[in-house]
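Asks: Quick check, what structure comes out for this input:
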Amino acid sequence: MSHDAPGGAGEVLDADEPAWSEEEDDRTAEALRWLREKRKAHRRQKGRDVAVLIYSVVLLGGAYGGGYTVDFLRRIRLGADYSAVGAHVQGALPALFTLLTAALALLAARDALWRGPVVVPAPSVGWLLTHPVRRAVVLRPWFWLSAGVSAATALTAACAAAVVLRVLGLASLGGAFLALLPAAVCLPLLAVAAGMAVEHRAGLARFVRRFSPLAVVVLMLLAGQTAAAAYGHRSAVLEQVELWSGPWGWAAQPVVSATGGHAPGRPAAVVLLVLLTAAGLVRGHRDAALVPTAQLRRRAVTAQTVSSVMYSAELRAAKLALMDAAADGPGAGRTRRVRLPRPRSKYLVVVWRDLLSLLRTPARPAKALMWLACATAVAALGVQFSGAARVIGLVAALLLGYVAVGALAEPARLETDDVRRAAWSPFRFRTLMLQHAVVPAVLGALLALLAAVPFAVAGEPWALVLMPACAVPFAATAVFSASRGPARLELMFSGVTTPMGDLGPLRFFAWYAAGPLVSVGVLGVVLYGVLRRAPDAGSVAVAAVVAAALTAGLLFFAARAADRLVRPGS
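Replies: Predicted structure coming up:
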């Protein structure tokens, strides 16, 4: 609980912190001056680190992207015609712009659940805010720093988008940039203000957690509309609704108008966007000083953990830190107390526990359904093409399918996060991990069978066999990836120099993503061979046999990897 500080400062303090009077004991200027003096060497070193990072990014971008850039500019100089692509982009632009900006708004709201615009370093939270200083002077600069960085990034993206619109022949370079300017300035500032509101208000954080799945469904529908509009299936009513549905649509109207679309109310939309941005910044400026110290302390620890493990490529550790922050953060929901009858056989205990885990965290099955719907939509779109387009669609659908089945295999990952948790099990660790593949394999196959029904109704009954057959090796892949162990950073340095540089990062990526690369690669080759000509019973049976053999191989290597987790020398 918080209260206003006496003396009219209107600053919020934690209940366990003693109140102080700004008039009697204000040491803000003194503390900040002393801190700046002590941090001079640290700031110089940090500036050098940032300079080296920028230099490395520019060098890598120039080395790997320079050839493509030169070829692209040469094509422009020679008068390469991109009008066909421009027509697709022009048709999809209202839905595409709305999709991108709405997705960024959702990301900003979700980011505020664990970090937010105001993230004070842990030393400052632990030392500076415990002194008699004005919280607004300490916290508000972080809000405006986040706003400035977001706006600068958006302006850079706007410059790139203006070049793309110019190359596609949809607008002049100056006209495209002026049309993108309201979105580039207002939308990032609005996102920061929205993040500040979520960070400060527990009720709003609870709202974001509860309705994020619905927002993802809306984004999926927008993605479908974008794909349909790109191929000429546009809906003028839907596009006008989107253009007036909120700031994402208001910001799109100048761009739509500059590229030849219909947006007669763009001046009013820009005025509404500017007014809403100003109101959001004013509110965010006020909220920045009202975040409790305990919450700032939790967020600082989470941000420090995530940044440190990202440098060591431990993505799982970063996810665990975010899960812990979500469980302890504002608006965190309660765990559902669902019960199932206990099995009589010990061989069903792992299945029973995995089912309980999924029922008590319904977000995981919902996430699996969402990604499965995306995979089904991409597959339906991909089979309509031929050649390279069909291969790309097939690979994308398989990757999305793996992500869907992998969402059901979270208990296996939790088991390997700390192998000491397996002390309850009457089985060897390798047997325990193999049993964790049962639930994602069965549920994934059932969901894939449900997703295959529309294909069967449309005259493609082979999907009733092939789609569930792909779900089973994906479950084995998820268990293999969970048993992989900590990141082997020594693979990043191979010592072999090539014209493209050291091949170590490629080796590390191949090790890190070995399971998905193998399963998606094998299934992609098999399915492409089946779909290249009319599928028959023989080819479908061969594909099912290959999927079964792939599952067996992945489970074999998953068992070996599980043994190495508990006995590193094996």
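
Asks: drop to CA atoms for contacts and neighbour counts, all remaining ones
Replies: OK.

Asks: Residue 284 versus residue 291, what's the distance?
Replies: 11 Å (Cα to Cα, to the nearest Å).

Asks: Residue 248 too?
Replies: Taking Cα to Cα, one finds residue 248 at 19 Å from residue 284.

Asks: likewise residue 74?
Replies: From residue 74 to residue 284 the distance is 46 Å (Cα to Cα).

Asks: out of those two, which sits in the busier spot?
Replies: residue 284 (25 against 12; other Cα atoms under 10 Å).

Asks: what about that one, helix or strand, and which?
Replies: In this assignment (DSSP states H and E), residue 284 forms part of helix 266-287.

Asks: To check against the first, give me the structure of this:
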Amino acid sequence: MAELMTPPARTANEADAAHRTDAVLARLRMLRAGRREKRRKSLAYTLYCTVLLFGIWGVPLLVAAARAGADGRLRGPVAERLLSALPTTLPAVLATVVLLLAGRAMWQGPVLLERAALSWLLPQPVLRRALLLPRFVAASVTTTAIATAVGAVAGFLLHALGAGSWWAATAAGAMTGGTAGFAGTSLATLVQRHCDTWLRRRGWIRRAAWAVVAVLWLPAVVSLARGSWAAESVAPWSGPWGWAALPLAAVAGEVPAAAGWAGVALSALVLVTVGRAGADAAARIPARVLRTQAGTALRVQASLYSLDLRQARAAVRATRPRGVRSAVRLPFPRRTWLLVPWRDATALLRAPGRPAWAAVWAAAAVALLCLDDAPTAVLLMTLPTGYLAAAQLVEPARLETDDVRRSAHLPWPARVLALRHGLVPAAGLLLLFALGAAAAAGAGLWSDRLLVLPALVPALVGAALVSAYRGVVPVHLMIGSMTPLGDTGPLAALLWQARGPLVALGCLAVVDGPVRGAETGAAGLLWPLAVGAGMAWWAGVTARKTVRGR
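Replies: Reported below is the predicted structural model:
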């Protein structure tokens, strides 16, 4: 019996492999001592700059929020609605964060090796666990630390809205954020382990995961729009995403204190389980996945350094599985001017994710305008949400800009093509806004501010077209001037990238109108149309310059 209970000794081959691994890693540590010291100094400098900037910009804002909360200036119907919706909103947010971290592992997982290790260490007879497990630990610590800090700040801000004492809200927020960060990293390692096998061949798994997140967001939206209801007692117990939200909801007084401590215990059990599974998966990641993701990470990093966001997105898109494309095909148009809208509509029907996300953002814009007694800052969020809906619908124009050969045989100049690319997005956005307004009226949430949505469509679509035709960042913008806060080149390049929505949304926001809480009048409806005309002209000019430059 004692012999059966004694674990078997390692074989000679395992002992030899462990010895070789220790020798190789010891040699590598000695050779990389200088480089490792430089990395430590760089990390220390990064942490110093982060703490300094947070102390300069973040701490005063947090102190101001705390004082405003103590004076009662942040209290009101919106704050009460937000706090009462925590039991349904927090699980949806946590599930979304974890799923985003896991989805990123399809092209860049937590376990990432540098080129030298891939070329020299990976083919050698060394134990894979000793090589990969430290990467998993480092990624887990980094992500968990960042998520903990973000959660602590969120908890402190909820305290300013009236969610218990500051130390309890901050601690609960840190625990909630840290749980999401570590669980997301561990799940991402599992995804990285299987991303090249059954996960790539079974798209229904990803669709089912996003369906669960969508189901979680439904009661959250209802709670934010209508107030407390029965789902607030069910969502926190619906799974690990709800258990992690229980401590913060308990501090806010939305669930009993015993439920908060139960959430801590259940979350700890989940973290132990997923942490062990992630560590086991890290040691079994295939070499081909490590090589592929290392190359993708380098291409994305190079694109981000040059602020070429489209190139980075193309590198990520190349790693996605190429499933069977939809064979949807609209009837061929009988008139020549309908050719471009026909192509755009066909492209959107063959990529149903774009119209679906456009519907989500359009619904968010409608919901924001339906909020009663909402502050101006909340109502102004209608503009960016509406722009995001339009940006989803102009994807065919963006694809044509990336590859100008798609339209080289068409007889129209670039300016005319750009305007015709805006017909389908404008019609689609009008339809989505009309359906949203009808749903709001049917639910008894009608607001006269919804009348401004059709007038916003030309400006939103025009801003999206300017972004679609913006092209590559000019080299001269990358060469900025040195200031005490650093080089101005990256900031200028980022402003250039976002110049379309910045100008359009800025012009729409500065004039009193329904999106600022004012009464619906002729001026509030005519000004967005004027901005839309200007954005349409700008989109044509931008398209002509971009195509001519290529």
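
Asks: Please list all residues in contact with the counterpart of residue 108 of structure 2 in structure 1.
Replies: Here residue 108 of structure 2 is matched to residue 115 in structure 1, going by TM-score structural alignment. Contact analysis of residue 115 of structure 1 by Cα atoms under 8 Å, 6 or more residues apart in numbering lists 199, 299-300, 302-303.

Asks: got it, and residue 279 of structure 2?
Replies: Applying Cα under 8 Å, 6+ apart, we find residue 279 of structure 2 in contact with 133, 136, 186, 189.

Asks: most neighbours, which of the residues you listed?
Replies: Neighbour max across the contacts of residue 279 of structure 2 (other Cα under 10 Å) = residue 189, 34 neighbours.

Asks: Report the contact partners of the aligned partner of that one in structure 1.
Replies: Residue pairing (TM-score structural alignment): residue 189 of structure 2 is matched to residue 196 of structure 1. Contacts for residue 196 of structure 1 (Cα under 8 Å, 6+ apart) come out as 112, 116-118, 143, 284, 287-288.

Asks: Just give me the closest of those residues to residue 219 of structure 1.
Replies: Of all the contacts of residue 196 of structure 1, residue 219 of structure 1 sits closest to residue 112, with 19.4 Å by Cα to Cα.

Asks: Residue 448 of structure 1 reaches residue 471, doesn't it?
Replies: Yes: contact criterion Cα atoms under 8 Å: residue 448 of structure 1 and residue 471 qualify, at 6.9 Å.

Asks: just the helices in the stretch 101-250 of structure 2 please.
Replies: Counting by DSSP state H, counting those that start in this stretch, the stretch 101-250 of structure 2 has these helices, from start to end: 115-116, 128-160, 166-194, 198-201, 203-226, 240-243, 246-251.

Asks: Let me know which of those is tucked in deepest.
Replies: helix 246-251 (a mean of 28; mean count of other Cα atoms under 10 Å).

Asks: Distance from the chain centre to that helix, please.
Replies: 25 Å (Cα atoms, centre = their mean, to the nearest Å).

Asks: Show me what residue 561 of structure 1 lines up with in structure 2.
Replies: Aligned partner of residue 561 of structure 1 by TM-score structural alignment: residue 542.

Asks: Show the contacting residues for its match.
Replies: Here residue 542 of structure 2 is in contact with 466, 469-470 (Cα under 8 Å, 6+ apart).

Asks: Kindly recompute the last result at 10 Å.
Replies: Shown in contact with residue 542 of structure 2 (Cα atoms under 10 Å, 6 or more residues apart in numbering): 414-415, 418, 465-471, 536, 548.

Asks: Report the separation between it and residue 462 of structure 2.
Replies: Look at residue 542 of structure 2 and residue 462 of structure 2: by Cα to Cα, they are 11 Å apart.

Asks: ok, now residue 455 of structure 2?
Replies: From residue 455 of structure 2 to residue 462 of structure 2 the distance is 12 Å (Cα to Cα).

Asks: quick one: which of those two has more around it?
Replies: Neighbours around residue 455 of structure 2 and residue 462, counted as other Cα under 10 Å, are more numerous at residue 462. The numbers are 33 against 20.

Asks: Am I right that that one sits in a helix?
Replies: Yes: assessed with DSSP: H, G, I helix; E, B strand; the rest coil, residue 462 of structure 2 lies in a helix.

Asks: So what does residue 507 of structure 2 match up with in structure 1?
Replies: By TM-score structural alignment, residue 507 of structure 2 lines up with residue 522.

Asks: can I assume that match sits in a helix?
Replies: Yes: counting by three-state DSSP, residue 522 of structure 1 is found in a helix.

Asks: Hmm, it is touching residue 551, no?
Replies: No: contact criterion Cα atoms under 10 Å: residue 522 of structure 1 and residue 551 do not qualify, at 11.1 Å.

Asks: okay, the two: which has more neighbours?
Replies: Counted by other Cα under 10 Å, residue 522 of structure 1 and residue 551 do not tie: residue 551 has more neighbours, with 21 against 14.

Asks: who's in contact with the aligned residue in structure 2 for that one?
Replies: Counting by TM-score structural alignment, residue 551 of structure 1 corresponds to residue 532 in structure 2. Neighbouring residues of residue 532 of structure 2 by Cα under 10 Å, 6+ apart: 455-463, 504, 508, 526, 538.

Asks: Against residue 514 of structure 2, how distant is the most centrally placed residue in structure 2?
Replies: Nearest to the mean C-alpha position of structure 2, counting by Cα atoms, centre = their mean, stands residue 100 at 7.1 Å. Distance, residue 100 of structure 2 to residue 514 of structure 2, by Cα to Cα: 34 Å.

Asks: Many thanks, I have nothing further to ask.
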